[in-house]
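Q: below are the sequence and a predicted model; questions follow.
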Amino acid sequence: MLLSLRHNHRPLPETSDITLHHMRSLRKKLVKDGNYPKQCIAIMTKMLQKIYDEQLTTASPGNVWYVRHFSVQHPDKPDRVRVVLDCANKVKGTSLNDLLMKEPDMMNSLLGVLVNFTGDLFAYTGDINTMLYQVRVPEHQRDYLSFFWWKNSFEEEPKVWRMAIHQAGACSSPSIANFALKQTASDFGNGFWEGARDTVANNFYVDCLIAEDREDALLVNVLEVKELCKKG
């Protein structure tokens, strides 16, 4: 799905030099002994293999944005590291988020989701694994999500890569991801049970909440929700 770029955004500043300087500072932290750098390297390697495209083309000035990134750890889950693009970081007074429109709130009402979840005997909860990573950015827009990382060794200069998916740090991503979920229900839902279509469209609030008055109906709903999401 398209990045929601403003049509009248100013020409992009040169961001490669300052972002590359940030990466050289990051390298000093990562080469130190410790579990955190190892986790960061492992998650980046895994993500590069599965999600990202190497940028092989040369982008002309004004059509590429190099985003710096950082890693965060959940205080209750120290063994899990998440890599975040810093889309709010400003270069010469402009950030990538300044170029993006903040889309309408497409999140379901929490109260509505909870009301639908109560009153039945059988319940199920789940979520979409790394939901934003399931929503791809068109190839012609990926230069706006360029970044530096090392391909083989920290002894080398970092290579240029670009994101193929929407990012948690981008202000437009939550709305786009929720729109993609609802569009999946609309585009592919006709071949599925009505309860599964309604769940995908209306019963997600980050996590998915499903409730039915019969166990067999709950199992059907769960299985069909998984299959419907695969279609999108």
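A: Received, thanks.
Q: CA only for contacts and neighbour counts going forward, please
A: Will do.
Q: which residues are contacting stretch 188-204?
A: Here stretch 188-204 makes contact (Cα atoms under 8 Å, 6 or more residues apart in numbering) with 108, 113, 116, 181-182, 184-186, 208-210, 221-222, 224-225, 228-229, 231-232.
Q: typo on my end, it should be stretch 29-47
A: Here stretch 29-47 has contacts from 71, 79-83, 154, using Cα under 8 Å, 6+ apart.
Q: closest to Arg24 among those residues?
A: Phe154 (9.4 Å; Cα to Cα).
Q: need the three-state assignment for the closest residue to that closest one other than its chain neighbours.
A: In space, and not counting its chain neighbours, Phe154 is closest to Arg27: 6.9 Å by Cα to Cα, 6 or more residues apart in numbering. In three-state terms, and counting by DSSP: H, G, I helix; E, B strand; the rest coil, Arg27 is helix.
Q: now the helix or strand containing Asp198, how far from the centre of its chain.
A: In this structure, Asp198 is located in helix 194-202 according to DSSP states H and E. With Cα atoms, centre = their mean, to the nearest Å as the basis, helix 194-202 stands 23 Å off its chain's centre.
Q: structure B:
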Amino acid sequence: MREYTNLGHMREVPPEENGTGNQFYLPHHPVLGRKLRVVFDGSSRDANGKALNDSLFTGPSIQRDLFAVCLRFRMYKFAFSADIVKMFRQIRVNEKHRNSQKIAWREWMDLHPSDLIKHFQLCTVTYETSCAPFLSERVLEQLAVDYQEENPNASKILLEDFYVDDVLTGSNSEDELLRNRNELIQLMSRANLELGKWVSNTPYIQTDDSDTQPAQTSPVKVLGLYWHPGKGILTYNVGLAENPDYKKRQVFSSVAFHLAISMVCLVLIQTRRSA
């Protein structure tokens, strides 16, 4: 929460501003994975049975086709993947709409019955709100259009080879791949967007863990699949929960999902061999 404030992604609401106009308070809770992060619940309903997501326009679906992104990626000899760091939180929300993203918060170390709970506004697009996917995709689309003449290759990658905040693209020459990477970084910097978690099957691309071990030696998760850069293959993990109450419908659902992934992998493998 301190990071939100320090980065300008959240601002404390002064007492004289609090309680003015229409407002909605978002519940929030911690999620502990590789690191602790906060999740805001846009679907939670208030005492009147209303949720913030009920009042938001979600916008049309403008996400890239996942299968097409994977297919193009497999047609290149050299490739790289990366993602946008804190993508949603890099997009600012108009000030007149920020009262719909208010939260109440008090530092745990200052927790005392006499301490006042502070009120904050979230200043950027919030994950778990129904409009967040459209807003983020629309920003990237506009960025590509605005700088298409100056950065033609990067704009094409941004329009075709991104899936939400992940990019998966390539080239048949290492020099061209490096030029595309540098141009893409330049284009993203125009919107103060940073790319991280770089992975590639060529040492031409500086990867995030190059100081510890080559990224090519271990599989990395990309778009729901596991890419082995050194071997040039895609795999996936299968795991059925060991649950005595596992229903037949759940078994069929899991089998159907993994069968669909298998078919996708087979098509991608055949496409790669044909290329």
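A: Happy to help now that I have it. Remember, predicted model here, so these are calculated numbers, not experimental data.
Q: helices - which of the contacts of stretch 29-47 of structure 1 land there?
A: Filtering the contacts of stretch 29-47 of structure 1 for membership in helices, criterion DSSP state H, returns an empty set.
Q: helices of structure 1, start to end?
A: Under DSSP H, structure 1 gives helices at 16-30, 35-50, 96-99, 110-117, 173-188, 194-202, 215-231.
Q: matching residues in structure 2 for the fifth one?
A: Aligned by TM-score structural alignment, helix 173-188 of structure 1 falls on residues 132-147 of structure 2.
Q: buried residues of that stretch, list them for me.
A: By 16 or more other Cα atoms under 10 Å, the buried positions in stretch 132-147 of structure 2 come out as 132-138, 140-141, 143-144.
Q: contacts only, for the nearest residue to Ser136 of structure 2 once chain neighbours are set aside.
A: Using Cα to Cα, 6+ apart and skipping residues adjacent in sequence, the residue nearest Ser136 of structure 2 is Phe88, 6.3 Å away. Shown in contact with Phe88 of structure 2 (Cα under 8 Å, 6+ apart): 124-127, 132, 136.
Q: rerun at 10 Å
A: Contact analysis of Phe88 of structure 2 by Cα atoms under 10 Å, 6 or more residues apart in numbering lists 124-127, 132-133, 135-137, 164-165.
Q: and what of Pro104 of structure 1?
A: Taking Cα under 10 Å, 6+ apart, one finds 172, 174-176, 179 in contact with Pro104 of structure 1.
Q: what lines up against it once you look at structure 2?
A: Match for Pro104 of structure 1 (TM-score structural alignment): Pro60.
Q: can you tell me how far that match is from Leu158 of structure 2?
A: 18 Å (Cα to Cα, to the nearest Å).
Q: same question for Val38 of structure 2.
A: 28 Å.
Q: of these two, who's got more company?
A: Leu158 (25 against 13; other Cα atoms under 10 Å).
Q: gap between the more buried one and Asp83 of structure 2?
A: 12 Å.
Q: find residues that contact each of these two.
A: 166-167.
Q: the counterpart of Gln90 of structure 2 in structure 1: what's its closest spatial neighbour, skipping adjacent residues?
A: Matched by TM-score structural alignment, Gln90 of structure 2 corresponds to Gln134 in structure 1. Leaving aside its chain neighbours, Gln134 of structure 1 sits nearest to Ile165 (7.1 Å; criterion: Cα to Cα, 6+ apart).
Q: burial measure for the one you found, as a count.
A: Applying other Cα under 10 Å, we find 22 residues neighbouring Ile165 of structure 1.
Q: report the buried members of the contacts of stretch 188-204 of structure 1.
A: Here, 16+ other Cα under 10 Å leaves 113, 116, 181-182, 184-185, 208-210, 221-222, 224-225, 228-229 buried among the contacts of stretch 188-204 of structure 1.
Q: just checking, what packs against the longest strand seen in structure 1?
A: With secondary structure taken from DSSP state E, structure 1 has its longest strand at strand 77-85. Other elements packing on strand 77-85 of structure 1 under the criterion 3 or more Cα pairs under 10 Å, 6 or more residues apart in numbering; DSSP states H and E are helix 35-50, strand 69-74.
Q: could you redo the last one with a cut-off of 7 Å?
A: strand 69-74 (3 or more Cα pairs under 7 Å, 6 or more residues apart in numbering; DSSP states H and E).
Q: the strand it packs on - contacts with which helices or strands?
A: Looks like strand 69-74 of structure 1 contacts strand 77-85 (3+ Cα pairs under 7 Å, 6+ apart).
Q: residues in contact with the strand it packs on?
A: Under the contact criterion Cα atoms under 7 Å, 6 or more residues apart in numbering, strand 77-85 of structure 1 has outside partners 39-40, 67-74, 167-169.
Q: redo that, cut-off 10 Å
A: Contacts for strand 77-85 of structure 1 (Cα under 10 Å, 6+ apart): 35-37, 39-44, 47, 66-74, 145-147, 163, 167-170.
Q: that older thread, so how do I select the buried members of the contacts of stretch 29-47 of structure 1 in ChimeraX?
A: Command for ChimeraX that selects the buried part of the contacts of stretch 29-47 of structure 1, burial taken from 16+ other Cα under 10 Å:
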select :81,83
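Q: just the strands in structure 2 please.
A: According to DSSP E, the strands that structure 2 contains are 10-12, 28-32, 36-40, 78-84, 102-105, 118-122, 162-163, 166-171, 195-200, 220-222, 225-228, 233-235.
Q: same for the longest one, what does it pack against?
A: Using 3+ Cα pairs under 10 Å, 6+ apart as the contact definition, the elements that strand 78-84 of structure 2 packs against are helix 66-73, strand 162-163, strand 166-171, helix 174-189, strand 195-200, strand 220-222.
Q: the inter-axis angle of the first one versus strand 78-84?
A: Compare the direction of helix 66-73 of structure 2 with that of strand 78-84 by axes from the mean of the first three to the mean of the last three Cα atoms, to 10 degrees and you get 140 degrees.
Q: helix 66-73 of structure 2 vs structure 1, average distance?
A: Following the fit onto structure 1, the mean deviation recorded for helix 66-73 of structure 2 is 1.2 Å by mean Cα distance after the TM-score superposition for structure 1.
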